[in-house]
Structures are given as structure tokens and as C-alpha cells.
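# Take a look and give me a structure for this.
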Amino acid sequence: MNIQPLRTILATSLTLLLGACMVGPDYHRPDSPAPPQYKELPGWVAATPAAEAPKGDWWTTFNDPLLDELEPQVSVSNQTVQQDYANYEAAMAEVQVARSSLFPTIGIAGSVSKQRSAAGNVGSGVEHLKPVSTSGSLEGNVSWAPDFWGKVRRTVEESKANAQASEATLANATLAEQVALATAVIDLRVTDANIDLLQRTVTEYQEYLRVVANQDKAGTVPPSDVITARTQLENAQSSLLALGISRAQYAHAIAVLVGKTPEELDIPHDSNLPNLPSVPAGVPSTLLQRRPDIAVAEREMAAQNAAIGVAIAAYYPSISLSAADGFAQSPLSGLLHVANHVWSLGADVSQTVFDFGARHGQVAAARANYEAAVANYRGTVLTAFKNVEDDLSGLTILSQQADVLDSAVRNATRGAEIAFNEYKAGTVDYTTAAIAQTTRLSTEESALSVRQQRLVDTVSLIGDLGGGWSAAQLDEATPVAANAPAH
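All right, here's what the predicted structure looks like:
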């Protein structure tokens, strides 16, 4: 088969394409103001960007065996993460589809047919059948629409940015689910600690009731003291039972976060709270690279910028080239003989002359969508700064509150002991002792709640700092199978 015409058309078109331009604006990320330091860190000196930022398995800093066991399962078993991974794979496939338009479509076609017709003198009534004849053809064809104005390249640019946005969305979803799991584990641990606290309290209240009942039998205290002590005990028992509901719900939530049914995951009681790590916040400007939600907004902005070029390209003519080269013969014998060689070259040009503002509207819409993406990007950055500032202020104040409550717990415990001893000595009524006991329990619960909030805010800070992720991780080509969630 003579392919010289095909080579000629491809070489000519490629030469034209290489000299072609891309219409529409080239992408440049707009500036987004970042403060030199966080407001809640006065006097902090900027260090190397992200030098001490959380990296990799950030949850290990909490030194909790349940977190260490379950957190790796989020990226492979969590259904939200799997859904976003599938969306990312679809986006990467769209990039491949867009890129294919840069190249010719090459095909081959062949046909064979048999026919036989009648022959004879017209009108004589004498007819006979001709011999069966076989005909056939074998043809190669090429069609191509050269991207003279850059429409296809802008579409590839748009699809690639969308794919990177999907990849960042996957990272953001994974981080969000990891943060949710860490928070649920902390809540479960605190609930177990509360259960231990109330169990100790119930035991103490049972002892208080025994003492009051003995004094009532001796006739040294009014009957109302027994009722007060029994009511106090029953309220504590009721609160202890209610904690069972919370614990079950946290355990169920943890199971779902790691892609299991609640029946598949049994979490033993453990009231040891995770360690409270120190998390360096770094410089605010590093958030632009460390938060995947900011990367999503930035890549969406790039995609919308490319979409402007796609819309502008509609103003220019569409040009398509075609070529065919092959053989045709009837009868079929000798099909590939040079005498049966056929070829063709063709070109089509189309241009919209009047569309009554359709293209203008499409370009205007694309520009407006880009401006909306810019606003979304800057809003996402501002929200990121706010989130970190909230976390830092919360941790600072909670640290001060924890110190005060630690002292309050010691005083309340001592006060409850003194009040009950005074009651046994007959110098105060039971109401005074009961109030002191209730105050001690309430103060201990408040101290435990502050410890819980400090842990939760630390997890939140790590998440708001990006959890060790970096925009440099955005893939340039195809997904890495080793990082794929299990299906």
C-alpha cells in the first residue's frame, strides 16, 4: 500500500499545527494576601516554610494504639474516599479523551461482495444468468482536525486542571475522614473516662448512702437525708447508663469511617486519653501549598481560565483533513495489483457567520465563571486562615482553662472530703455535703471536657494545616496504582 499521500498530509498539518497559536488567556494564579504571621502567635518568628509541619502519619503523635490501627484503613476502606477516588479516575480518563483529539484518527476498512444478474435480449423473453462476480476493496483512512487555534489544547488544559482538582478533592476527603476518625476515637476515649469517673462516683455515693442510712437507723439524722443521698445515687446511676448510648454511637461511627459494619468492629473499654502533641503552625503563606481544599479551588480556577480559550476558539473556522489510500477491484482476483490502487485527499472548512450573540454569550459566561472561581479561591484561602486562627486561639485559652480546672478539681475533692467528714461529725447537714460532692463531680467532668476539647482542637489544627499534604503531590499524568484505595 502506498502511504506517501498520508505522510504528506500528516507532515504538512503537523508543520501548520506547530506554528499555531492558542487563543484565550494563559493561566497565572492570582495573588492571595497572606499575613506574615498568625494573630494568635504574637512574637512568633517565621522559620523555613513547612519545615516542622505535620508529615505522613500525623496521628502517630497522639500515641494511641486504636488510632494507629484504624487510621491507615481510612484511605483504603472508607466509602467517601473510594467515591472520590473513582471520580478522580474518571477525571483522568477525561484527560486521555481530550488529548486524543490532538492526533489523527486512523482506520482501515475492507469489503467483499458477490453478485449475479440476469442477461438476455430485452423483450425477447429469453434470459439467462450471468456468472457470479466478486468485488472487493481494502482501504486505509485518516481524518484529523488540526488544532490551529488551540481549542483542543485548552480543552486538555481544562481537563488536566479538573483532574488535579479531583485528586486534591480525594486528598481533602481522605484528610477530612481521618480527622473525623481521630475525633471519634477521642470522643470514645473521653466517654470511657467519664464512665470510669461515674462508676467511682456511684461507688462513693453508695458508701455515702450506707453511712446516712445507718445514722437514720440510729435516729441521729432526719429521714430527708436518706432520701437526698438515695436521689443523688440514682441520678449518678442514670447518668452512667446514659453514657452507654454515647459510647455505642461513637463505636458505630468509628466502624463506618473505616468501612466496616458496627458488628465487625469491637472496641474494648479504655479510658487512657491520647497524648496531647505540640503542633507548630508554620507561616501562614504555607497554607497555600499545604491545604488540599485550597488546591481544589486553585485548580478549578485554572480549569475555568482554560475554558475561556475553548469558548474564544469558537470564533475561528473549523478545519478538518482527510485521506484515504487503498485498492478496489472487481473481480476480486488481483486486488492488491498496482493497477487497482486508489487514493484521495480532502479538506473541510466550516465557519459560523451569524449566531446572534451565542459565541459572545459563551465567552462572557466563561469569563464570569472564571471570576467566580477566583472569588471562591480567595474565599477558601481566607477561611483557611480563619480556621487556623480559631484553632490556635482555642488551644491557647483551653490551656489556661485546664490549669485553672486542675486546681479546682483538687480543691473540690478536698472540699467534698471535708464536708462529708463534718456531716459525719454532725457539724453540717447532708445538703452541705451533697452540694460539695456534686460540685466535685461537676468540676471533674468540666476538666475532662476541657482535655477532650484540647485534643479535638489539636486534631482540627493538624487538619486545617493540611495534615502533612502538599500541592507538590498533585499528579501530572496518571494515577499511581499503589496509592489506589482497595476495591
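# going forward, measure contacts and count neighbours with C-alpha atoms only.
Will do.
# just the strands in this protein please.
Secondary structure of the chain, counting by DSSP state E: strands at 105-115, 118-120, 127-129, 133-144, 318-329, 341-350.
# Among the ones you listed, which comes closest to Trp469?
strand 105-115 (40.3 Å; CA to CA).
# what does that closest one contact?
132-144, 332 (CA atoms under 8 Å, 6 or more residues apart in numbering).
# for stretch 392-407, same thing?
With CA under 8 Å, 6+ apart as the test, stretch 392-407 has contacts from Glu40, Leu41, Thr443, Ser446, Ala447, Val450, Arg451, Gln453, Arg454, Asp457, Thr458, Leu461.
# Single out the most deeply packed of the strands of the chain.
Most buried of the strands of the chain by mean neighbour count (mean count of other CA atoms under 10 Å) is strand 318-329; its value is a mean of 20.
# I'd like to know which elements that one is packed against.
Counting contacts by 3 or more CA pairs under 8 Å, 6 or more residues apart in numbering; DSSP states H and E, strand 318-329 packs against helix 4-18, strand 133-144, strand 341-350.
# Show me what the second one packs onto, helices and strands only.
Meaning strand 133-144. For strand 133-144, where contacts count as 3+ CA pairs under 8 Å, 6+ apart, the packed elements are strand 105-115, strand 318-329.
# Distance from the shortest one to the middle of the chain?
Averaging C-alpha positions (CA atoms, centre = their mean, to the nearest Å) puts strand 105-115 49 Å from its chain's average.
# hmm, back to that, the helices and strands packed on strand 133-144: which one's closest to Leu10?
The nearest among the helices and strands packed on strand 133-144, by CA to CA, is strand 318-329 at 9.2 Å.
# Just the residues contacting the closest one, thanks.
Outside strand 318-329, the residues that reach it (CA under 8 Å, 6+ apart) are 1-3, 5-6, 9, 135-146, 335-337, 340-351.
# One more, so I can put them side by side:
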Amino acid sequence: MRKSTLAAVSAAVLVALAGCTVGPDFVRPAVQSPAAWRIDYPMAAEVANTQWWEQFGDPVLNQLIETALRDNLDVRVAAARIDQFLGALTTTDSQAYPQLGYGAGAARTRASREGQPPIPEPASNYFSLYQASVSASWQVDLFGRVRRLSEAAQAQVYASQQGQRGVVLTLVTGVATSYIALRALDRQLEIAKSTAANFGETARIFDLRFKRGLVSQTEVTQVRSQYQQALTAIPTFEQQIGALENQISILLGRDPAPIPRGKTIDELVAPLIPAGLPSDLLQRRPDILAAEQNLVAANASIGVARSLYYPSLSLTGALGSTSTAFGNFLTGPATTWSVVAGLTGPIFTFGAIEGQVRSAEAQKAQAELVYRQTVLGAFRDTNSALIGTQKSIEGVEYQRGRVKALREFARLSRLKFEAGLIGYLEVLVADNELFAAELAFVNLQANRYSQAINVYQAMGGGWVDLADAQTPRPVGMAGGPRTP
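Coordinates of the predicted model:
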């Protein structure tokens, strides 16, 4: 009766100790976020959770993004990284359970007749030995070391998932921005070719007029200089187009090749701007969520280090059979067994454990500062993108008006020149200003679309999950990623 009571008390103490977890529990750092953005857009918040690139109305862009999500190598690397941390998590979790094993062997031995003790005749000096065993071992998690290790490993899995979402976010916005820039270069190349053709025709006419003595050599030289200036812009744009096509090809996960085109930059429609509060970023930005999970892992590592101060208890048991005759193998007399309990703990470590604890605490402090810095950077990015969107809209409209005015200026100047009221220099100035203004207008159009893309990139949102669903799944997460 006394033995039973002692065993029950020991078991209860063991269970209580196993439920003890040293180290601090994670608490998300308080972050002072602004109440609202510096510029507010009265749009529906659901816009942030849609595949916003479809709002451009270009099926070719949609296909390019779909291809990138499927074949981009960075996305595949991120998926493999999730599998890596899932494997580490599985290994860590296994430490919380008993480890079972088995062993078996058979041996045939010839002993020396001249050994100690000698084997006399007629006894045989040949004998066999058959062995088989099943073993179990368990290191009892008395002070939560394994639980803290598992907590850190789980946080690393979540962080790697957010890392993949971050890659997806960058990939989608990168393809969209590059495609917009490509269509802008296409339009600028068209303008350069059209302008060069017009200037070339003007140069041909001036050559004829010079031969007839109607214009001076100076005016002919001015016209030819203007023509050469327009021609010079053409190879520059062609080089930039080729380089950008190569860049987009890499994003698509394929060798450099021409990129298909859809709508012109004038035909594209800017996506709506999503609404949301600054605090929303804390729940949906991949970099913030990844930084938070890294902080969780660093916090758990403190508990792992502190657990080294406390004793560890291990239990080991084995059940087997050993016999020199196969006929007697696995019978009652051949049975062997053992049960071992071991308790180990530190006495003097001369700062070894203290150093690990201090290192873990310093890593947590670093992770917390990185988290706070990431949050501040997210607020900055979003505010800048929202301001950039509004100002780029204003800039496009101002430049549109300037192009319209310069076209009229160029037309009137040419009429005055044809009437003999002014020299060609004024026409030259008007044409050159119009050429530069048209190119600048295209740049502002592209910037207008890019700023809208930047808003979606800065604010994150449910669209990242929609895009992520189109990427290759990690092997260990065929059913979809786990979320914290």
C-alpha cells in the first residue's frame, strides 16, 4: 500500500514538473500606429483583397503574372525553404515523445581450445548466439525545453510562410511594374520613330528648298541636327526595351525572349486604391508578420537556454531475448530486460549557461528592434505610395495640358514659318519641346500606374493569398500552409 502511494505521488510530481515551462511567454510589442493615413481614399476595403492587376484590363498582363507565379524560381526556393523548416519542426516535436527502436542479430563463433578457460575435447568449440530486443527511451520535458524548441521551430515555419508571401508580393508587383515600363518604352519608341519620320521629311524638303535657294545652309543644318536627335533616341529606347524584356523573362522563370504585348499604355486603366487603417498592416504585411514570428522564435530561445540550469530526466527500457540455440530463442528463460532512469544537471559551468541566456536575450532584443523598424518602414512605404499616387495623377493632367499647348504652339509656328513671318529656329524650338514633352508625358503615365501598384505592395492585403494560391505548394504542405 505504501509503495503504491509513493508511486502515485511520484507520478503526480512528474506530471506537474513536465507541465512547467521556463522562459518568458511571448507578448507582441506595443506599436504606436497613426490613426489614419496622411492621404485618405474613400474606396472599398475589399479592393485590397482582389487580384488588382486584372483591373488594368490587359489579358496579356494577367497571363504574364500567372506564368510568373507558376514558374518563377524565387517562389520555388521559398517553397523549398518552408519544407526545410517543416522538417526541422517535425524533428523538434519528436523529442517530446518516447523513442522506440529494435535490434536483432545472429552470430556464429569458433572459440580457441587453448584460451582461458580451455575447451576440452570432445566439447565443440563452435557456438551460435541469437539476440533480439525492443527498446524505448524518453527524455522527460520537465522544464519545457522541448516545448520552447517546438515553439521556436513553429515560429520559423510561420516566418518562412510569410517569406514566401513576401516573394509573391514582390514578384506580382515586379511583373506589373516592369510590364507598365515596357509599354511606356514601346510608346516612347513609337513617338521617337514618328517624330524622326516627320523630321526626316522636313529635312528632305529643306534640301530641295536649299537647292532652289529658298533657305539658307544654316537652316538646313538645323533641320538635319533635329532629325539626327530624333534618330539617336530610337536605339536608346530599343536597347532599354531589350533589357526590360530580359528582366521580365527572368521573372517568368525562363530564358530571355521577346515579351508579348497587350493594350497600349494609353488603353490601360489604373486600379482603384484600397482603403484601410494603418493598424491593418500589422495583420497582413508579410514582412511585418515574418518579423513578428522571428521575434517569437527568439523569445522561445530564451526559455531553451534557461532550461539548461535545471536537471533533465531520462527513462530507458529494453526487452529482449538472448540464446545460443535457435530452438530456445524467444522462450521464457532466454528473456532479458532492463529499466534505467537517469537524472543529470549542472553544478558549476563557469558562465557557460549564463552566456547562452545572455546571447538569447540579446537576440530577442535585436528581433524586437527589427520588428519595430519593419512596422515603421511599412507605415512610411504606404504613406509615400498614397501621396505618390495622388501627386502622380496631378502630374499626368498637368503634363497632358502642356503637350496639348505645345502641339498648338508647334502648329502655329510652322504656319508662321510657311508664311515667311519667322525663321525656322522658332519652329525647331517648338518641335523639340513637343518631342520632349510627349516623352515626359509617357513617363508620367507609367509613374501614375506604378504608384498605384506601390500602394498595393505597401498595404499587402488578401490579394497576396490569392496570388500565393497559384504558386507551387511545398511538399510538406500539400493541403495548404498553416497559419499562426
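# Put together TSV for the helices and strands packed on strand 133-144 of structure 1, with distance to Ile267 of structure 1 on each row.
As requested, those are exported to TSV (distance: least, CA to CA, whole Å):
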stretch	distance to Ile267 of structure 1
strand 105-115	58
strand 318-329	64
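# These: which one's closest to Thr60 of structure 1?
That would be strand 105-115 among these, by CA to CA, at 52.5 Å.
# which residue ranges form the helices in the stretch 201-350 of structure 2?
Ranges of helices in the stretch 201-350 of structure 2, per DSSP state H, counting those that start in this stretch, are 217-251, 281-284, 286-306.
# Would you tell me which one of these is buried the most?
Mean neighbours per residue, mean count of other CA under 10 Å, is largest over the helices of the stretch 201-350 of structure 2 for helix 286-306, with a mean of 26.
# and that helix, which stretch of structure 1?
Using TM-score structural alignment, helix 286-306 of structure 2 lines up with residues 292-312 of structure 1.
# how close does the matching stretch sit to structure 2?
In the superposition against structure 2, stretch 292-312 of structure 1 averages 0.5 Å from its aligned positions (mean CA distance after the TM-score superposition for structure 1).
# and what of stretch 80-91 of structure 1?
Taken over the aligned residues, the distance from stretch 80-91 of structure 1 to structure 2 averages 1.1 Å (mean CA distance after the TM-score superposition for structure 1).
# what does that stretch correspond to over in structure 2?
By TM-score structural alignment, stretch 80-91 of structure 1 lines up with residues 74-85 in structure 2.
# I'd like to check what contacts the matching stretch. Which residues are they?
Looking at what lies outside stretch 74-85 of structure 2 - CA under 8 Å, 6+ apart - the contacts are 69, 153, 156-157, 160-161, 163-164, 167-168, 471-477.
# let's go with 10 Å and repeat that
The list of residues contacting stretch 74-85 of structure 2 from outside it, by CA atoms under 10 Å, 6 or more residues apart in numbering, reads 68-70, 73, 86-89, 91, 153-168, 171, 251, 253, 468, 471-477, 481.
# Just those residues: which are in helices?
68-70, 73, 86-89, 91, 153-168, 171, 251, 468 (DSSP state H).
# returning to that earlier point: of the helices of the stretch 201-350 of structure 2, which is nearest Ala257 of structure 2?
helix 217-251 (6.4 Å).
# how big's the offset between that closest one and structure 1?
Looks like 0.8 Å for helix 217-251 of structure 2 (mean CA distance after the TM-score superposition for structure 1).
# so that helix aligns onto which residues of structure 1?
So helix 217-251 of structure 2 sits over residues 223-257 in structure 1, by TM-score structural alignment.
# before we move on, what about stretch 379-386 of structure 2?
Going by TM-score structural alignment: stretch 379-386 of structure 2 matches residues 385-392.
# Show me which positions of that stretch end up buried.
Buried residues in stretch 385-392 of structure 1, counted by 16 or more other CA atoms under 10 Å: Phe385, Asn387, Val388, Glu389, Asp390, Asp391, Leu392.
# from the chain's centre, how far out does that stretch sit?
With CA atoms, centre = their mean, you get 20 Å for stretch 385-392 of structure 1.
# again with stretch 167-183 of structure 2
15 Å.
# what stretch of structure 1 does it fall on?
Aligned using TM-score structural alignment, stretch 167-183 of structure 2 spans residues 173-189 in structure 1.
# What residues does the equivalent of Ala360 of structure 2 over in structure 1 make contact with?
Matched by TM-score structural alignment, Ala360 of structure 2 corresponds to Ala366 in structure 1. Going by CA under 10 Å, 6+ apart, Ala366 of structure 1 touches Gln304, Asn305, Ala306, Ala307, Ile308, Gly309, Val310, Ala311, Ile312, His360, Ala372.
# Same question for Thr374 of structure 2.
Thr374 of structure 2 sits next to Arg285, Asp287, Ile288, Leu289, Ala290, Ala291, Glu292, Glu368, Arg380 when contact means CA under 10 Å, 6+ apart.
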